[in-house]
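here's my sequence, what's the structure:
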Amino acid sequence: MERAAQDRRPIFHVGVHKTATNWFQKCFYPRVPGYRYVDRRLVRSTLLAHSPLAFEPERVREELGLDADCPAIICEEDLSGVLHNAGLASNYIAKEMANELAALAPQAQIVIFVRNQQAMAASCYHQYLREGGTGSVHRYLFPEDYIHLGNVRPLKNPRFDFTQFEFDRLVAHYDSLFGEENVHVFAYEQFAQDPEAFLAMFAEDLGLTRPESVKQRKYNRSFRRALVPVARMLNLLTRRSVADKRTLVHIPFWYPVRTVLLEGLNFVPLLGKRPSPRDLLGGSIYDWIGQRFWESNRALEGRMGVDLSEWGYTTEEPAVPVPRPKRSSLFAFAKH
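Okay, here's the model as predicted:
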């Protein structure tokens, strides 16, 4: 009880994407006794909808109610970058948001979830399709093979960028601002493997009183195998909502209709099982991603004090280098 009283400070859960943040926002944080969960719309309008050059800490503190007697919980994954625009958002916005949060409440507790990068890439692609994407896995993950990004101005186009998966860098920046003892880093796989045991540990670590009952509902399930090409086809009929896509013709109001249709079909077993990350990405991409992040994961493993390899994270240098998956030289030159 003494620790709980001492740790009744603001809690900023900053993501990252695809690590059950929707579940925490809808099922967990609003039910935590003694804390006030701040609505996501207010968080976005005060922290993400303004120019960083116009940031006024005192005004934002007042709008978010950070000086109220009841401590606030903010959970917003866009604070660690906007999905599908990582080249700009996850590298620049993530750093700026961390700096602004430190200016708002330097005493706050920070929550960061990480996830196996291969599973993360597959989950991001599923989300890309759910939001209207039309590209293949390779086109989504390696946009530089398809878009004339330029050598010195790659941020001109919204696109995926693997640097958003270098979680050790994000954690290190928050450590430098808030102190390592105030930055709580968890693996998504810990939660997925045993939610009950994890939530008990999670509440203890943050000094929270765990809600008496929470629903173990899954949000944003991956598409079934046969539904993936169907989603890409249906998405050709709407401009919404991702920027990196193709549109044959925009049919007004088709986007919400398409959403209902796809989510309904996703419950039909005849459309096959949900593909594993390796099956969805393909062996060459899957293996290359593992190689790409072994050094980042080793640093992260040391920071967290857990064996990340237990959940499939690559933490050792591969014995045989894995070449980056590429298109043929002819198609790569065409950038189409």
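
contacts, neighbours, all on C-alpha from now
OK.

tell me the first helix or strand C-terminal of the helix or strand hosting Thr259.
For Thr259, the host element (DSSP states H and E) is helix 254-265. Counting by DSSP H and E, the next helix or strand C-terminal to helix 254-265 is helix 277-281.

centre of the chain to stretch 31-41, how far?
In terms of CA atoms, centre = their mean, to the nearest Å, the centre of stretch 31-41 is found 21 Å from the chain centre.

one more: stretch 40-51?
18 Å.

show the end-to-end separation of it, please.
This stretch, stretch 40-51, spans 18 Å end to end (CA to CA, to the nearest Å).

now do the contacts for the nearest residue to Ala98 once chain neighbours are set aside.
Leaving aside its sequence neighbours, Ala98 sits nearest to Tyr174 (CA to CA, 6 or more residues apart in numbering; 6.6 Å). Listed by CA atoms under 8 Å, 6 or more residues apart in numbering, the contact set of Tyr174 reads Ala98, Ile110, Glu180, Val183.

which SS class is the first one?
Which is Ala98. Under DSSP: H, G, I helix; E, B strand; the rest coil, Ala98 falls in the helix class.

do the same with the second one
Assigned by three-state DSSP, the conformation of Ile110 is strand.

which ones are touching it?
Contacts of Ile110 by CA under 8 Å, 6+ apart are Ile11, Phe12, His13, Val14, Tyr174, Phe178, Asn182, Val183, His184.

second chain to compare with the first, below:
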Amino acid sequence: MDHVGERAREAQTGAMPQEGVRTRVPLLLHIGYHKTASTWLQSNLFDDPRQGFTTETGSPRHALVERLVVPDPLFYDPAEAAAGYRRAIRLAADKGCTLVLSHERLSGYPSSGGRDRQLLAERLAGTFPGAHVLIVIREQKAVIRSMYSQHVTDGGVESITRFLSTPEPALCRKPTFNLGYYCYDRLIALYHRLFGQERVLVLPYELLARDPHAFSASIARHCRGEASIPTSARERVNTARPLIMQAVQRPLNMLFYHNELSPGALLHIPRFHKRFARLTPIFRALSPSIVERRLDARLRRIIAARVGNHYLESNQRTQAFVDHDLAALGYEVEPAA
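So this is what the prediction gives:
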């Protein structure tokens, strides 16, 4: 065993191992995926020192993206990035807590097909080599349905059909959504290679709804702690917007919101998506439930037709990395009869 290398890795993440003492993991990297209860985890577990976790870094959460995602690869300095979190890791350890760097953008961005997800994984491994990792997955058709709505909320303008189909894909001039992003086994295997299998925990999102305390306890054990306070998933932090609201926002994004997902808007209203979000209670009160059900059913039919059995083999490989029965949680693991 390379004890020198191990000590160096632990030092970089802010703590030194003690012989014979089971100490908490100093740093947990929670990388997403998007739409897998990241906000719930941050609010109910990671921001609660009583559970043995903290996200306190002295900076707002979006600083994680600015420091770890945005920098050009030729300018990124792992040592400098690690130094920016060393004090926070030490302060968390002094309180008996694991520092959690939690942001779903660390797993890539679905609307761009997660094109930088390998770059980010290698960047995280080079910056925090001794960290533990949490990856939360979700049944693919359901997560695509949810992420498409988020795509529109963030400024996207495509219909669901166009979102799922890359125009002129041969030249790949600009990254767009692709089904391969949700072949979970590929990203999990990458993190196993970079961090070691024992340092990577993969949990299905669906377990949270069935047994939130077991979900939280798995994360606590992964960080050498215990989930001492029962948690509940009944309170949803982010609730879905009415589909009629999303249908109205799509053309408005094209007109008024110049952003990465809708370049070339005729006019630009700063933070248009935030301003439009204020209308959510009105749409929720006025949207007829029968129309919502029909719009939702149409979305799901289109997604199911596009996905087909694309994820069957990937899910079979993913099952080897997960301690829960994916088929029982709704994932396609066996060919349809």
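
quick one: TM-score?
The TM-score (TM-score structural alignment, normalised by the length of structure 1) is 0.80; 307 aligned residues with a CA RMSD of 2.9 Å.

can you lay out the contacts of Tyr174 of structure 1 as JSON lines showing distance to Leu234 of structure 1?
Shown next, in JSON lines, are the contacts of Tyr174 of structure 1 (distance: CA to CA, whole Å):
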{"residue": "Ala98", "distance to Leu234 of structure 1": "38"}
{"residue": "Ile110", "distance to Leu234 of structure 1": "39"}
{"residue": "Glu180", "distance to Leu234 of structure 1": "46"}
{"residue": "Val183", "distance to Leu234 of structure 1": "42"}
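
out of those residues, who's nearest Ser213 of structure 1?
Of all the contacts of Tyr174 of structure 1, Ile110 has the smallest distance to Ser213 of structure 1: 23.9 Å, by CA to CA.

and the gap between the aligned partner of the closest one in structure 2 and Asp296 of structure 2?
In structure 2, Ile110 of structure 1 lines up with Val133, judged by TM-score structural alignment. Val133 of structure 2 sits 34 Å away from Asp296 of structure 2, going by CA to CA.

again with Pro288 of structure 2
From Pro288 of structure 2 across to Asp296 of structure 2, the span is 12 Å (CA to CA).

next one: Ser262 of structure 2
With distances taken as CA to CA, Ser262 of structure 2 is found 24 Å from Asp296 of structure 2.

and what of Ser287 of structure 2?
From Ser287 of structure 2 over to Asp296 of structure 2 the distance is 13 Å, taken as CA to CA.

before we move on, what about Phe272 of structure 2?
In terms of CA to CA, Phe272 of structure 2 sits 25 Å off from Asp296 of structure 2.

so between these two, which is more surrounded?
More crowded of Phe272 of structure 2 and Asp296, by other CA atoms under 10 Å: Phe272, with 19 against 14.

which residues does the more buried one contact?
So Phe272 of structure 2 contacts Asn253, Phe256, Tyr257 (CA under 8 Å, 6+ apart).

give me the three-state assignment for the aligned partner of Leu45 of structure 2 in structure 1.
Aligned counterpart of Leu45 of structure 2 in structure 1: Phe28 (TM-score structural alignment). Following three-state DSSP, we place Phe28 of structure 1 in the helix state.

hmm, Glu212 and Phe28 of structure 1 touching each other?
No - taking contacts as CA atoms under 8 Å, Phe28 of structure 1 lies outside contact range of Glu212: 10.1 Å.

of the two, which one has the most company?
Phe28 (19 against 8).

count of neighbours near Leu187 of structure 2?
Neighbour number of Leu187 of structure 2 under other CA under 10 Å is 18.

what does it align to in structure 1?
By TM-score structural alignment, Leu187 of structure 2 lines up with Leu170.

mind listing what that match touches?
Going by CA under 8 Å, 6+ apart, Leu170 of structure 1 touches Ala94, Lys95.

before we move on, which element is it in?
Under the assignment here (DSSP H and E), Leu170 of structure 1 is part of helix 167-178.

ranges for the helices of the stretch 101-250 of structure 1?
For the stretch 101-250 of structure 1, applying DSSP state H, counting those that start in this stretch gives helices covering 117-130, 137-141, 167-178, 188-193, 195-206, 227-234.

tell me the buried residues in stretch 277-289 of structure 1?
Along stretch 277-289 of structure 1, these residues count as buried under the neighbour rule (16 or more other CA atoms under 10 Å): Pro277, Leu280, Leu281, Ile285, Tyr286, Asp287, Trp288, Ile289.

looking at it, Leu300 of structure 1 is touching Phe167, isn't it?
Yes - when contacts are counted by CA under 8 Å, Leu300 of structure 1 is listed as touching Phe167 (7.2 Å).

please identify which of the two sits among more neighbours.
A direct count of neighbours by other CA under 10 Å for Leu300 of structure 1 and Phe167 places Leu300 higher, at 23 against 20.
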